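# dropping a prediction and its sequence here:
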Amino acid sequence: MRKSVREDLISILLAFVCSVGQPVIAHAEDANYHPQDFAQPLSVARGTISPAGGGAFYLKPEDRCNLVVKEFGWDHDQCGTIDQLIFGLTPEIDNLTVEKPVSDGYVSLADWDSSDRNQEISSIEDSFKESVKAQSERSGQEIHFDGWLVYPQIDKGKNILYYANILNWSGERTINISVSIFDRQGYVPIKIVPVNGNVASDDVHKIVAASAAAYKPQAGSSYFEFSSGDRMAGYGALGVLAATLGVKYGGAASAGLIALALVVLKKGAFILLVPLVWLRKLFSRKKADS
């Protein structure tokens, strides 16, 4: 048995601190997490998410809150933005976050079929670039948007909006995959960090398909079950795209998180969440040693 996973965690995080030039984690020595085997469907706010294979695990609410508060500097009240945090849903996925659903009402996808859709996406992309630039300046890190690995698209058969963007963090390539599952009340945001930072676009499509298939809406809440008289959102699919990127578009605005990569603190500082990728391995090793 290894002496302590804490020492591994501290060593990795110290190396990360040296690489980015600023302290990221202050309480790693106090970490005491209890990964749970993901062998049965887990409840989320408006449905369930089921295992897609063996070897996956998740954190219970207290542990995942401790993780983001102690290790990544979130405020405690931000814990409520996470519905489930799952590691290794498939071999290609490092971690997957099911966020609390957005309940602004049924989102019409009609704007996605408009002739100026690509122009609107380009405008949203420009706003995202400006946001990344501003956050880069505030954090003191070189962060750049390097384009789309998978351009934003909608699968109307699955009722999902998804994309994968490429962020360059001080020379390190980071892929962030976003899947928004539309339902009768709004949509459920899912954020995914792949194991391989050089993942190909074809693999992203497979990851998206597996993640969407793992989620099942509760009875009566699927997108297809929309009924006349249901509440309608004041924006369409383009507004959802903007919200998941953390920029304003029409009547939609994000909650302030950008693709699992940044978190906003009360003091206006920004902290990298890259260590989530390493924590999967640490948790796996801890389970093996126990």
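Happy to help now that I have it.

# when you work out contacts or count neighbours from here on, use the C-alpha atoms and nothing else.
Noted.

# was I right to think residue 264 contacts residue 256?
Yes - at 6.9 Å, residue 264 counts as touching residue 256 under the criterion of CA atoms under 8 Å.

# the two: who's more crowded?
Remark: of residue 264 and residue 256, residue 264 carries more neighbours, 18 against 14, as counted by other CA atoms under 10 Å.

# below is an additional structure, to be compared with the one above:
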Amino acid sequence: MRKSVRENLISVLLAFACSLGQPVIAHAEDSTDYHPQSFTQPLIAARGTVSPAGGGAVYLKPEDRCNLVVKEFGWDRGQCGTIDQLIFGFTPEIDNLTVEKPLSDGYVSLADWDSSNRSAEISSIEDSFKESVKAQSERSGKDIRFDGWLVYPQIDKAKNILYYANILNWGGERTINISVSIFDRQGYVPMKIVPVNGNVTSDDVQKIVAASAAAYKPQAGTAYFDFSSGDKIAGYGALGVLATMLGVKYGGAASAGLIALALVVLKKGAFLLLLPLVWLRRLFGRRKKADG
């Protein structure tokens, strides 16, 4: 029996995940092929580079990753440009890492993170996120719930990153969503990460975040500490970035274009702004059960 595109994709990426030595090319019956590339050299991103963190990782070139999100998640091709790089098996602990196109609203001041009402503001953002999850659950007909923070939102000022890990329950299945934003001179670069192990600890998340952030190097002169008087400054602070990472609006944080994309993606049921490419991990799991 000939394999479907979905089955071919699972076979190819699973083969790489199992560290088979030679590249594999899948030929799908409808000519939509995926050609995973061995990740052995730094990848060029919009405002920096992403370097390998270990052996065995692979990535998809732009056309392949666009075919993936269009076919598997129902995106329109015009939305493919929101992804900068898509890497599988980035480290043994990371199933997949999505580096998104950077936000260029200007230098983001982190001063609001030190304000006395930060906890109250994060609670408000969390409430909005819960409402988004509830709405998505109703639209999709799936039981989806926010089960809290595995790692509460925090900023590492030495690395100039904002990150968190939250827990989403999909019909009784626990899924961890790790998000990192790397601040630079022009705004920030968002990353979304799916861990291999759905039962990771907060210490595991810290290691995953550190490895992911360390792999990204900004272009010369664009790092956060390269800020100079006269540079454009964003109309929101770190709390606004957190809201945007979660796909909810907070003051002037989220651009109209991003909110519009969020609504399109949520209506299609892909949920990618709230959750990375977790479905690939689930496909791997179904494949392993079928082969077992």
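Right, received. Where do you want to start? Predicted model only: the values in this text are computed from it and were never measured.

# contacting residues around stretch 231-243 of the first structure?
104-112, 120-121, 124, 152, 161, 180, 185-186, 248-255 (CA atoms under 8 Å, 6 or more residues apart in numbering).

# checking the residue most central in space within the second structure next. Helix, strand or coil?
A centroid search over the second structure (CA atoms, centre = their mean) returns residue 192, at 1.9 Å, as the residue closest to the centre. Three-state assignment for residue 192 of the second structure (DSSP: H, G, I helix; E, B strand; the rest coil): strand.

# for it, give me its contacts.
97, 98, 99, 100, 177, 178, 179, 180, 275, 276.

# hang on, the fifth one in a helix?
No - assessed by three-state DSSP, residue 177 of the second structure does not belong to a helix; its assignment is strand.

# tell me, how many residues neighbour it?
Counted with other CA under 10 Å, residue 177 of the second structure comes out at 23.

# got it, and the second one?
By the criterion of other CA under 10 Å, residue 98 of the second structure has 20 neighbours.

# number of nearby residues for the residue lying closest to it once chain neighbours are set aside?
Closest residue to residue 98 of the second structure apart from its sequence neighbours, by CA to CA, 6 or more residues apart in numbering: residue 86 at 4.7 Å. For residue 86 of the second structure, the tally of surrounding residues (other CA under 10 Å) stands at 20.

# state whether residue 86 of the second structure and residue 80 are indeed in contact, as I suppose.
No - the criterion here is CA under 8 Å, and residue 86 of the second structure misses it with residue 80 at 11.2 Å.

# mutual contacts of those two, please.
The contact lists of residue 86 of the second structure and residue 80 share residue 65, where a contact means CA under 8 Å, 6+ apart.

# among the contacts of residue 192 of the second structure, which are located in helices?
Among those, DSSP state H puts none in helices.

# and these as TSV, adding distance to residue 143 of the second structure?
Listed next are these as TSV, based on distance: CA to CA, whole Å:
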residue	distance to residue 143 of the second structure
97	25
98	25
99	28
100	27
177	17
178	21
179	22
180	26
275	15
276	18
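
# list the contacts of residue 146 of the first structure.
165, 166, 167, 168.

# are any of the residues you listed buried, and which?
165, 166, 167 (16 or more other CA atoms under 10 Å).

# mind putting those in TSV, distance to residue 47 of the first structure and secondary structure included?
Output for those, formatted as TSV (distance: CA to CA, whole Å; DSSP: H, G, I helix; E, B strand; the rest coil):
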residue	distance to residue 47 of the first structure	secondary structure
165	27	strand
166	30	strand
167	31	strand
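
# just the element for residue 15 of the second structure, please.
Element membership for residue 15 of the second structure, per DSSP states H and E: helix 5-17.

# contacts only, for the residue lying closest to residue 86 of the first structure once chain neighbours are set aside.
Leaving aside its chain neighbours, residue 86 of the first structure sits nearest to residue 58 (4.4 Å; criterion: CA to CA, 6+ apart). Counting by CA under 8 Å, 6+ apart, residue 58 of the first structure makes contact with 35, 36, 37, 38, 84, 85, 86, 87.

# buried subset of the residues you listed?
35, 37, 38, 84, 85, 86, 87.

# and stretch 33-52 of the first structure, how far from the chain's centre?
16 Å (CA atoms, centre = their mean, to the nearest Å).

# what comes up buried for that stretch?
Result for stretch 33-52 of the first structure [16+ other CA under 10 Å]: buried residues 34, 35, 37, 38, 44, 46, 47, 49, 50, 51, 52.

# from those residues, which ones fall inside helices?
Reading helices off these, I find no matches (DSSP H).

# hmm, back to that, got the contact list for the strand or helix carrying the residue nearest to residue 98 of the second structure?
Assigned by DSSP H and E, residue 86 of the second structure falls within strand 83-88. Outside strand 83-88 of the second structure, the residues that touch it by CA under 8 Å, 6+ apart are 13, 17, 43, 45-46, 57-62, 65, 94-101.

# so the strand or helix carrying residue 147 of the first structure matches what in the second structure?
Assessed by DSSP H and E, residue 147 of the first structure sits inside strand 143-155. The aligned range for strand 143-155 of the first structure in the second structure is 144-156, by TM-score structural alignment.
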